[in-house]
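Asks: sequence unavailable; structure follows:
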């Protein structure tokens, strides 16, 4: 792959991340790109008429999306070639009764979503984005908002009042210390619903405070995603875990206009960071339902068609991986220390926190060879716990052969994470081979 392609894909990733401050916006941006590429939306509530070669996508809950290029061969024979990832990232989210007034400040109460590195959210210019449910035409309708301006801040405590912070560590209580400041009481009371109504109006949605029935609103850092490093080799951005994998999967699916024998698909789930147990998470029937419907439309119609299709299928669970940290190398398994810029990482765990086994490891390695890429390997230290992914969940739901992979990164679960620009193109190249 030429340096131009590498640079273009890295820039496109940063644009994708900046357009996606929340899972709602990530799904909207993904749907926009799919529509632009000729994919049509399907509604789960409606009957489907499908034919080989079609390009379609389905959303669920406004935060999960699945896209497919239907194969030219019956799916019971050719199977599915799938990449699974997730749209959510750890962050702070507004509570239902969010308004807090304390010591002359107006604040907004937040819940901690996922495994947040709390200290990285302090002293940041934070904004607010997400979905607001409004009564319209006698029923609730969802509208996306993004304030796109500095609105909130979680101020740190001065060192003069916390002398041991640099030696004893910063200790933050999620309930007491992570409440962001919205304004000063002396400057005038701020009504949260009035603030939301004003933001809706900017998007052309007319509503009154009483029309707001609910919301799902996330805080995010306003600083744009950038390239960095002496040679521009690094990417600094929020939500690299796991929008970088979503972007790689989508880019691979949309590359080329050739017909594909096997049905190729990308499914981007919500709620991975909190266990995937939701109507649109990997533990839900979302993917299985879609595959069953495609099998009914694109197979010989025999009772065992779906089971034969699954037996002929393969899933790549794509989620970012831990690069070796130069200042904490002792926390990494000595023989499995992935480096940024050195290619995709195959993640293994014999206790099934990852779904990789020898067969699926071998298959992904063969794809890497076809793409001219050398894979790396990650295993956590034997005396440390291991995180997990959608891989084991999806494999358990479907009985599908699955491998867990990801690009190496640092600062995982920070408000601002770090990856390598050249790794973007390498992962896309391997996933293209999967879909060929």
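Replies: That came through, no problem. In this text, all values refer to a predicted model and were calculated from it rather than measured experimentally. Numbers count the residues shown, from 1 in each chain.
Asks: going by C-alpha atoms from here, please, whenever you check contacts or count neighbours.
Replies: Will do.
Asks: can you map out the strands along the stretch 1-150 of the chain?
Replies: 40-41, 55-60, 64-69, 80-86, 91-102, 105-113, 126-136, 139-146 (DSSP state E, counting those that start in this stretch).
Asks: and here is the other one:
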């Protein structure tokens, strides 16, 4: 194996800034696009004709981004190398009629998005972020990144059994407070209009969510851990964007067209026009083939040689609950990216995919680990099996091992984001 790559804390510092600036999927794709534009990428619109030009391009739709780099000399049948990830995280999302309250408290009605750990949202200072859609269908990002909301927990004196087993009712117990007095219809939108500088009567729709305002931080005596929000899965989005930008700077022989596919709605099944089950990725890849003068035959040949690394976080062994993990597979923080395997195709990895991933890690000088679930603990799933089945392309599930997955704040090794980014760079640059 090649020499192990020395750790550069600069990448993790950049991830922390990315996490802090990306409280919603819409902010995440805007910030990923900004990173790519610095590397020379340009946005193309789905409503316009695409040209055959080389270089970096990206499509942005809602909370999803597909970016690709066409090297000089690439043919319509040149295969793709894809890094897949997702931009959404479990959280609390604002309901269509948000202004509510009772007993002298003003509150915001929220709906639970994805499989979040509810207790981690209690007694935490929360902001609001997302997008506002105006009557002309233009959208405006909004981010109130200060202590605005709070979901107060019931005092121990009023629930003596709380430490014996806390049970939260999603409808009754998770409504955050944000003021005193009687709720007034339209109050939240008027506030957000003022915060974002748009006329309140022009707001025709919104997609809003709560986020923790506590910034990401290094943790531990030697700052060897990273604590922060939305690492599942903005850690992979950031690493993928960095890897694609790096691949674009080394325009060598066109063995592949590198791609970043950052989808929305993975946490609730990926069934949307911006999710992995939607047509967005396939449409972009096909249009790229056809824009370069290709045929259906060229498209089929390109897909046949394509490989996707589906990068999502996985479970590090928990020191307080080791019995929940498979005894022979205990991924550790800073042990490098994990290869995720499930024979029932909850992950899409097979032996051939393992070889591709291992080769990329070797070229990058990056260690790696294997992950498989305890047979008594069925695992989750990712965009990997969806991507493989929908597009018929070889797909491998990988990621970074973390603790507190789906909590309002998660924990990983400080080196692992850097190691993942270098693995992905080697994969895209082959």
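Replies: Right, received. Where do you want to start? In this text, all values refer to a predicted model and were calculated from it rather than measured experimentally.
Asks: superposed, how do the two chains score by TM?
Replies: TM-score of the superposed chains, computed with TM-score structural alignment, normalised by the length of structure 2, equals 0.95; 423 aligned residues with a CA RMSD of 1.6 Å.
Asks: out of the strands of the stretch 1-150 of structure 1, nearest to residue 313 of structure 1?
Replies: In this view, the strands of the stretch 1-150 of structure 1 are compared for proximity to residue 313 of structure 1 by CA to CA, and strand 80-86 is the closest at 4.6 Å.
Asks: residue 222 of structure 1 reaches residue 150, doesn't it?
Replies: Yes - in this structure, residue 222 of structure 1 sits in contact with residue 150. The criterion is CA atoms under 8 Å, and the distance is 7.1 Å.
Asks: mutual contacts of these two, please.
Replies: Contact criterion CA atoms under 8 Å, 6 or more residues apart in numbering; residues shared by residue 222 of structure 1 and residue 150: 125, 126, 127.
Asks: CSV please, covering the residues you listed and showing distance to residue 398 of structure 1.
Replies: Below are these laid out as CSV (distance: CA to CA, whole Å):
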residue, distance to residue 398 of structure 1
125, 43
126, 40
127, 39
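Asks: can you pick the most crowded of those?
Replies: Counting by other CA atoms under 10 Å, residue 126 has the largest number of neighbours within those, with 24 neighbours.
Asks: return the distance of it relative to residue 29 of structure 1.
Replies: Residue 126 of structure 1 sits 21 Å away from residue 29 of structure 1, going by CA to CA, to the nearest Å.
Asks: try residue 103 of structure 1
Replies: For residue 103 of structure 1, the distance to residue 29 of structure 1 equals 41 Å [CA to CA].
Asks: neighbour count for these two, which is higher?
Replies: The residue with more neighbours, out of residue 103 of structure 1 and residue 29, is residue 29; 16 against 7, by other CA under 10 Å.
Asks: out of the strands of the stretch 1-150 of structure 1, which is closest to residue 14 of structure 1?
Replies: Using CA to CA as the measure, strand 80-86 is the one of the strands of the stretch 1-150 of structure 1 that comes nearest residue 14 of structure 1, at 16.8 Å.
Asks: could I get the full set of helices for the stretch 301-430 of structure 2?
Replies: Using DSSP state H, counting those that start in this stretch, the helices assigned to the stretch 301-430 of structure 2 run over residues 351-364, 383-391, 416-428.
Asks: between the ones you listed, which gets nearest to residue 187 of structure 2?
Replies: Of all the helices of the stretch 301-430 of structure 2, it is helix 383-391 that lies closest to residue 187 of structure 2, at 37.9 Å by CA to CA.
Asks: what range does the closest one cover in structure 1?
Replies: Against structure 1, the aligned range for helix 383-391 of structure 2 is residues 390-398 (TM-score structural alignment).
Asks: which position in structure 2 aligns with residue 318 of structure 1?
Replies: Here residue 318 of structure 1 is matched to residue 311 in structure 2, going by TM-score structural alignment.
Asks: what's the matching range in structure 1 for stretch 140-156 of structure 2?
Replies: If you align by TM-score structural alignment, stretch 140-156 of structure 2 falls on residues 143-159 of structure 1.
Asks: which residues touch the matching stretch?
Replies: Outside stretch 143-159 of structure 1, the residues touching it (CA under 8 Å, 6+ apart) are 24-25, 121-134, 165, 178-182, 199-200, 203, 222.
Asks: list only those of the residues you listed flagged as buried.
Replies: Under a neighbour-count criterion of 16 or more other CA atoms under 10 Å, the subset of those counted as buried comprises 24-25, 121-122, 124-134, 178-182, 199-200, 222.
Asks: just say helix, strand or coil for the residue lying farthest from the centre of structure 2.
Replies: The C-alpha centroid of structure 2 is most remote from residue 157, which lies 39.3 Å away (CA atoms, centre = their mean). With DSSP: H, G, I helix; E, B strand; the rest coil as the basis, the three-state label of residue 157 of structure 2 is helix.
Asks: mind checking which residue lies nearest the centre of structure 1?
Replies: A centroid search over structure 1 (CA atoms, centre = their mean) returns residue 87, at 2.6 Å, as the residue closest to the centre.
Asks: quick one: distance of the lengthiest helix in structure 2 to the chain centre.
Replies: With DSSP state H applied, the helix covering the greatest number of residues in structure 2 is identified as helix 231-248. Here helix 231-248 of structure 2 is found 10 Å from its chain centre; the criterion is CA atoms, centre = their mean, to the nearest Å.
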